[in-house]
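A.B. asks: pasting the sequence and the predicted coordinates here, then a few questions.
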Amino acid sequence: MTVPPQPPAQYPAAVPPPPPSGRWQPERVDAMPGTDFGLVQLRVEPITSGLAIGSLLAGIGSILVSMLVVCFGLAGASEGWGGWVAGAFTLLSVAAGGGAVAIGVVSRRQIRRSGQTGQVRFTGAGLGMAGIVCGSIGAGIALLSLALTLVLQISV
């Protein structure tokens, strides 16, 4: 039994062009001197800064924990344990608020320095500022609530 000869392998089809959605669009084309070629630099789409998002989440967490300081401080002021519990949650709220402020400042610096040609451009400066504000407010509420709890506990 003989095997019939196979036709020669065909070359693969040409590489398809990029999708028409425009994901990869040239930002500029630089001619290469002395050749018929050019160098294409593609546009890089902006990305929301993860640091800015983290700053906002930490700031919101700081505000939520500061509400626990208020609740536990007022509930336990007359029984003597409110100051201890409020103090523990105050430390957590101030740590989260301070982290939110620090990360917010770093994210705004990252956003300001990004966006040069050919590099990733970060967005989210407003998120970073909101994280700074929420972190400051959360830490402030926690400290004021602790002071109120200690005053109430001492006066009772």
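C.D. replies: All right, it came through fine.
A.B. asks: could you use CA atoms for every contact and neighbour count after this?
C.D. replies: OK.
A.B. asks: is Ala100 in a helix, a strand, or coil?
C.D. replies: Using DSSP: H, G, I helix; E, B strand; the rest coil, the structure places Ala100 in helix.
A.B. asks: quick one: the helices in this protein?
C.D. replies: Assigned by DSSP state H, the chain shows helices spanning 50-76, 82-113, 125-155.
A.B. asks: helices or strands up against the last one?
C.D. replies: When contacts are defined as 3 or more Cα pairs under 8 Å, 6 or more residues apart in numbering; DSSP states H and E, helix 125-155 sits against helix 50-76, helix 82-113.
A.B. asks: included below, for side-by-side comparison, is a second structure:
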Amino acid sequence: MTQDAQPSPDDAPARAGQPSPNAAPPPAAGGYPTAPPPTWHADPAPAGMSAGRQPWPTPSPAPVPPPPADAVRRTTRVDPVPGTPFGVVQLAVPPVVAGTAVGALVAGIGSILVALLVALFGLLGARDGWGALAGGAFAVPSALAGLAAVLLGVIGRRQVNRPAPPPAVRFTGRGLAVAGIGCGAAGLGVTVLAFAAALIASLA
């Protein structure tokens, strides 16, 4: 007794007049068969990550190495840059001589030198009558230089005494500022005395 063969699922659509899903597509009009559509397969997720799109873990920044021991300048602080193996190094800034202190000393010495010219020309020209005029011409720049020396010396002392924590620049030159103030005051005094002497000698 024979048994009838059971129809396969692939044959059922064919018998119903529909093409089988596994069958090749019919040839094109030119007579050449078309290639089947490509099949996409999802790549497996890497180890330690679940399927789907997930960001990779951010690696922790490497520790910043210490500065070399033979560095030219002393290092005050090292700030690491997040996400990178680099760091920002803050170097110790050497102290700088205040320019106002140097200017005060130069102006004070110049005031004294010009004051000596006031006395020289004032006394030499006292008999001829032009001593007071020449002394007054030199007395004006001498007095201005003396005043500038005193003002610059005061400003220089304030800059030196101002606290400057790192990494700010620290100023030095307190002695120069004090010397500039003294020279400026001396130049003013010599200028006044020399011009007064030249004026009295011209009028006598």
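C.D. replies: On my side now, so go ahead. Bear in mind the structure is a predicted one, so any value in this text is a computation, not a measurement.
A.B. asks: which one of the helices and strands packed on helix 125-155 of structure 1 lies nearest to Val44 of structure 1?
C.D. replies: helix 82-113 (14.6 Å; Cα to Cα).
A.B. asks: buried set for the closest one?
C.D. replies: By 16 or more other Cα atoms under 10 Å, the buried positions in helix 82-113 of structure 1 come out as 82-87, 89-108, 110-111.
A.B. asks: average offset of it relative to structure 2?
C.D. replies: Following the fit onto structure 2, the mean deviation recorded for helix 82-113 of structure 1 is 0.7 Å by mean Cα distance after the TM-score superposition for structure 1.
A.B. asks: so that helix matches what in structure 2?
C.D. replies: Counting by TM-score structural alignment, helix 82-113 of structure 1 falls onto residues 131-162 of structure 2.
A.B. asks: for stretch 131-141 of structure 1, same thing?
C.D. replies: On structure 2, the counterpart of stretch 131-141 of structure 1 by TM-score structural alignment is residues 180-190.
A.B. asks: superposed on structure 1, what's the mean shift for the matching stretch?
C.D. replies: With mean Cα distance after the TM-score superposition for structure 1, stretch 180-190 of structure 2 departs from structure 1 by a mean of 0.5 Å once superposed.
A.B. asks: neighbouring contacts of that stretch?
C.D. replies: 101-109, 111-113, 115-116, 142-143, 145-154 (Cα atoms under 8 Å, 6 or more residues apart in numbering).
A.B. asks: repeat that for 7 Å
C.D. replies: With Cα atoms under 7 Å, 6 or more residues apart in numbering as the test, stretch 180-190 of structure 2 has contacts from 101, 104-105, 107-109, 111-112, 115, 142-143, 146-147, 149-150, 153.
A.B. asks: and for stretch 90-99 of structure 1?
C.D. replies: 58-59, 61-62, 65-66, 69, 135-136, 138-139, 142-143, 146.
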